[in-house]
Each structure stands twice: as structure tokens, then as C-alpha cells.
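[1] When you get a sec, could you give me coordinates for this:
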Amino acid sequence: MTEARPLIAYSFAYVRRQIHSGEELNANRALKRQLAAQLVFEKGSGKHILKNFPDSSTYREAPFVSRERFRQAITVARNAGADLLLADIRELMERTTRDQIIRCVGVLNALDVEVWDASLGRTWQSMSEDERRSLFMRAAQTKASRSKAVKDGMLLSRVERAAAPKGNYRQGNRANRHNADQRALRHWDFVLKEMERLPAGKKLSPSALAAALNAAEVPSPRGGRWIHNTAKDLIARIGTLPPKPTST
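    This is a model prediction of the structure:
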């Protein structure tokens, strides 16, 4: 019985920022998912993983087959008489541009080591041309649909961001008007008393009202002292309110 060939496992993920430590590498969800699939394959196949080559890049246009770590994994597999183990070839292709997917197919076709797909439980070399083409087409279609979803999401986000300030502006104005009306109602009686103290025909000036409010230690809308403008706004707001009902 021929002894099962060992495996060299390679995994790859795109990251937002460069990974600088083993802890960050082990915490990456995409790499963890690929490693889990490789370990399941190892257990089910009876093969043994000699070495793991986790890899990552911040450059989204770079296909996994162009990575230095991928070439290292191939070299180690060749020298050790081992096969290369990928978690999911189609998923790796889905993460690249369409022209790079074609490049991935070309590189895999030209390799002189067996390449296992843990998700399929098969080697790339055992697949027919039609099977490889189907895998390539599914990867391209998934890539296209994912790109469309991202573009649609970005467009919707821009529309929502453009609409939000207008809605917030209106809501803020309504809240400000409501607060001003409530404040005017609270100070209504005070303002009327100040008006009654004036000689007939004389209007209450904002400065006089501000002085009276400050003397009575009534806080301004911002919690400080009243000034000409804040008193003027209060008089104007009271003038817009409907007549206050009188008690009977």
C-alpha cells in the first residue's frame, strides 16, 4: 500500500492593514476559516500537514498565486515530496479581479506538484477542463455579483448621507421651535407684568426686559444672563403664540 503523501498547507486573505504579529495572524477570520477546512481535510484524508503557510496582503489586486509565500510553499512541497493543500480554490479566485482569476488558472495548470482543494476533497489536476472552467466561471460570477452589491451599497450610502442632513435639519428646527414656545409660555406672565408697569402707550424694550429677568435671577435659554437679543427673541416668540386662556 502506497503511503499517503504529506501536505503543505497554504492560506491567503486580504486585510485592511498589514499584519505584524502571530496573534493578529491567528485572529484573522478568513485565515482561521481556511485552516479549519484544511484540518478537517487532514483528519478525513489520513494525510499529514507538514507545514502551514498563512499569508495576507493589503493589495486587493494581487492574486494568491503571485505571492512570495505561495512560491515558498510550492518550493517546500516540491523538496519534501509533498502535495499543496488549499482550503477553497474558488474562494481564493473570487477575491481577485477577473483577469487575475484567469492568471490563477494558468498558474495552477502549470504547477508540477499536486494541489488539493480541501472543500472539494479533490486535486486540481484530477479535474477535467470543463470542471476547471466551471469553477473559474462560478468564481467570476460571484466576484461580479459581489462587486455590484458593494457598488449598490456605496450608492445607497451616498444617497442616505445626502438626505440625512436635510431630515436632521428639519427635525432640529421643529425641536428648537417647540422649546422656544415652551419657554415663552413659562415666561408669559413675567413679561405681561413688566408690560403693565410701563406708562400707557410705551412698549417694553428688550434691554429693559433683560434687566428685569436678570434682577429676578431667571436663567436665560443657555443658563446664563439675559441680553438684548435673547430678550428680543422672547418678546417676539410670545407675540406669535395664541392668546393665553384666562382662568374663570
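[2] contacts and neighbour counts: CA atoms only from here.
    Noted.
[3] which residue ranges form the strands in this structure?
    Ranges of strands within the chain are 7-14, 49-57, 83-86, 115-117, 122-123, based on DSSP state E.
[4] can you tell which of those is closest to residue 142?
    strand 7-14 (16.7 Å; C-alpha to C-alpha).
[5] other SSEs contacting the closest one?
    Taking 3 or more C-alpha pairs under 8 Å, 6 or more residues apart in numbering; DSSP states H and E as contact, the helices and strands that strand 7-14 lies on are helix 29-45, strand 49-57, helix 68-80, strand 83-86.
[6] what's in contact with it?
    30-31, 34-35, 38, 47-60, 64, 70, 73, 76-77, 82-87, 92 (C-alpha atoms under 8 Å, 6 or more residues apart in numbering).
[7] Check stretch 95-105 too.
    Against stretch 95-105 from outside (C-alpha under 8 Å, 6+ apart): 60-65, 93-94, 136, 139-140, 143.
[8] quick one on the thing from earlier: which among the contacts of strand 7-14 count as buried?
    30-31, 34-35, 38, 47-49, 54-57, 64, 70, 73, 76-77, 82-87, 92 (16 or more other C-alpha atoms under 10 Å).
[9] Counting neighbours, what do you get for residue 186?
    For residue 186, the neighbour count with other C-alpha atoms under 10 Å is 11.
[10] From residue 92, how far off is it?
    Distance, residue 186 to residue 92, by C-alpha to C-alpha, to the nearest Å: 68 Å.
[11] where do the helices sit along this protein?
    22-27, 29-45, 68-80, 89-94, 98-110, 129-196, 206-215, 228-240 (DSSP state H).
[12] how about TSV for those helices, with distance to residue 1 added?
    Below are the helices of the chain laid out as TSV (distance: least, C-alpha to C-alpha, whole Å):
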stretch	distance to residue 1
helix 22-27	37
helix 29-45	15
helix 68-80	20
helix 89-94	29
helix 98-110	28
helix 129-196	30
helix 206-215	101
helix 228-240	96
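[13] and this one, so I can compare the two:
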Amino acid sequence: MNEARLLVAYSFVYVRRQPNSPAEVNANSALRRQLTTQRKFEKASNGRILKVIPDWSTSRTTPFSSRENFRNAVEVARSAGADLLLADIAELIERTTLNQIARCVDALNALDVELWDATLARTWRAMGLDERGSFVKSAMEISKSRSEAVRAGIQLSRTKKAAPPNLNYKHGNHANRRNADKRASRLLPFVLGEMAKLTTGEKLSPSALAAALNAAGVSTARGGQWTHNTAKDLIARIGKLRAKPTST
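    Alright, predicted model coming up:
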């Protein structure tokens, strides 16, 4: 029998206020979702999580890769000869501020321990430079879109206009579509895996997909639970992406 892969699970979220007790930490839905994803990976990969290190910050200017707890998780993994396990690397990078994204990725590239993405069941090293670059590009677009929305909101508040300029509205919608397409591309292997479980001629229902995504601890783009409608939108978006001709 193969020896179990040793893992150190690190999870990170931004919070509005510091939790005052372990119960409040455990009650954080984002941390729970990440741990659920990590536990499922542990089971599916014949792994064994040696230590769980949850982390949080009230400051959105500090990326997870600069946190003391992250460095501690790396040190624990190194000392134990274990791999480091994150729930969803792309999601953590996407929640990093624009001016810190490159620094965050550089820190991951410099790690001397193996880094696993529980959602994709792949290592950071195996993703390659192109895929890592796509994470960076997506995160930058999301960060810019978020900043533009905040600026538009501030401007709207100052001028008391009923709606933002049409150009900004169209630009925001276009960015949202691009980000949704990229997230759908990342989830494509998961969806295809669920389809492969079906009998010949059977279609994957949105409700079944939503249940599978929630069971796997995969959150929606807004960090919530999947529903029939959000899963239906994902199936439709993936269908359009697969129907697009590949460029040569």
C-alpha cells in the first residue's frame, strides 16, 4: 500500500472584524468551504492532513502569501516533509489587491515545498507558466473591474446621477463576462467529470451539478452556495465555450 501524502492545509479569508473565539473562526463560511475542499482532496488523493492552519485579516492590502501564518504553514510543511495544500489558488489570487498580485505569485513561485490546489487537484508547479499567467491576468481584470465599480459608485454619490455613464456600464459588463468565462474554463474539468458519471444519453441537470459543486466545497464567484439557476448558467456558459472554434 502506498504511503499517504502528508499535507499541511492553509486557508485564508478577509473579515470585517477580528473573530473573538475559536467558535467564531469555525463559523466563518468561507473558511469552512475551504476546509471542506481540502478534506475532500485529502480523501481522494490518499493524503493525510497533519495540520490545519486557518488565517484571516481585516486588511485587504495584505496578500495571503505575505501573512505570518502562511510562512508558518510553509515551515511546518518543510519540517514535516509534507506538501502545502490550498483550497483554490486562483480564488485567493483574485482576492488580492492589484498592486500585490505580482508579489503574491512571485512568493508562490519561490516556494521550496510542493503546493497543491485542492479544487483542481494539481500542483502549482504542474500548472506551468502559461496557466499561472492566466490566473494573474484574470485577477488583474477582476481587481480593475472592482476598482472601477467603486470609483463609479463614489462618482455617482458625488454627482447624484441616476446611472453611471453608458461607456463604464458596457466596460463593466464586458469585464464581468470575461471573468465568468475564465471561471467556467477552470471548472470545465469538474463539470466534465460529473458528466462522465452519467449513463449514455443522460444529461447533467443543474440541480445535480449544484449539489456536486457544493459537496466538493467549490463556491460561486461571490463565495456563496450553488443553486439550480447558477449551475444552469455555468452549464450554458461552458456549452458556449466548447462550441467556440479554437484559434490557430
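[14] Got a TM-score for the two of them?
    In this superposition the chains share a TM-score of 0.60, using TM-score structural alignment, normalised by the length of structure 1; 162 aligned residues with a C-alpha RMSD of 2.0 Å.
[15] returning to what we had before: any quick ChimeraX command for the buried ones out of the contacts of stretch 95-105 of structure 1?
    Per 16+ other C-alpha under 10 Å, the buried members of those correspond to this ChimeraX selection:
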select :63,64,65,93,94,136,139,140,143
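[16] so which two of the contacts of stretch 95-105 of structure 1 are the farthest from each other?
    Applying C-alpha to C-alpha across the contacts of stretch 95-105 of structure 1, the maximum distance is between 60 and 136, 18.4 Å.
[17] what about the residue nearest to residue 138 of structure 2 when sequence neighbours are not counted, how many residues close to it?
    Nearest in space to residue 138 of structure 2, with sequence neighbours left out and distances taken as C-alpha to C-alpha, 6 or more residues apart in numbering, is residue 179 at 6.5 Å. Around residue 179 of structure 2 there are 19 other residues, counting by other C-alpha under 10 Å.
[18] secondary structure element for residue 179 of structure 2?
    helix 166-196 (DSSP states H and E).
[19] Can you check which part of structure 1 that helix sits on?
    Across structure 1, nothing matches helix 166-196 of structure 2 (TM-score structural alignment).
[20] Determine the set of other helices and strands touching the helix or strand just after that helix.
    Downstream of helix 166-196 of structure 2, the first helix or strand assigned by DSSP H and E is helix 206-215. The contact analysis (3+ C-alpha pairs under 8 Å, 6+ apart) places helix 206-215 of structure 2 against helix 166-196, helix 228-243.
[21] State the span of structure 1 onto which the last one is aligned.
    With the alignment judged by TM-score structural alignment, no segment of structure 1 is matched to helix 228-243 of structure 2.
[22] could you give the angle of that helix to helix 206-215?
    For helix 228-243 of structure 2 against helix 206-215, the angle by axes from the mean of the first three to the mean of the last three C-alpha atoms, to 10 degrees is 100 degrees.
[23] go on, the first one?
    Angle between the axes of helix 166-196 of structure 2 and helix 206-215 is 90 degrees (criterion: the same axes, to 10 degrees).
[24] Counting by contacts, list what helix 166-196 of structure 2 packs against.
    For helix 166-196 of structure 2, the elements it packs on are helix 124-159, helix 206-215, helix 228-243, judged by 3+ C-alpha pairs under 8 Å, 6+ apart.
[25] I'd assumed residue 136 was in contact with the residue nearest to residue 138 of structure 2.
    No. The pair residue 179 of structure 2 / residue 136 is not scored as a contact, 11.9 Å apart, by C-alpha atoms under 8 Å.
[26] Now do the same contact list for residue 234 of structure 2.
    residue 184.
[27] likewise residue 212 of structure 1?
    Applying C-alpha under 8 Å, 6+ apart, the residues contacting residue 212 of structure 1 are residue 194.
[28] now swap in residue 143 of structure 2 and tell me
    94-98.
[29] now swap in residue 69 of structure 1 and tell me
    53, 55.
[30] From residue 12 of structure 1, how far off is it?
    From residue 69 of structure 1 to residue 12 of structure 1 the distance is 9 Å (C-alpha to C-alpha).
[31] returning to that earlier point: of all the helices of structure 1, which lies closest to residue 4 of structure 1?
    helix 29-45 (8.8 Å).
[32] after superposition, how close is that closest one to structure 2?
    Mean deviation of helix 29-45 of structure 1 from its aligned counterpart in structure 2 after superposition (mean C-alpha distance after the TM-score superposition for structure 1): 1.4 Å.
[33] Okay, buried residues for that helix please.
    Those would be 30-32, 34-35, 37-39, 41-42, for helix 29-45 of structure 1 by 16+ other C-alpha under 10 Å.
[34] which of those lies closest to residue 237 of structure 1?
    Nearest to residue 237 of structure 1 out of these is residue 30 (C-alpha to C-alpha; 60.7 Å).
[35] Not counting sequence-adjacent ones, nearest residue to that closest one?
    Closest to residue 30 of structure 1 by C-alpha to C-alpha, 6+ apart is residue 13, at 6.1 Å.
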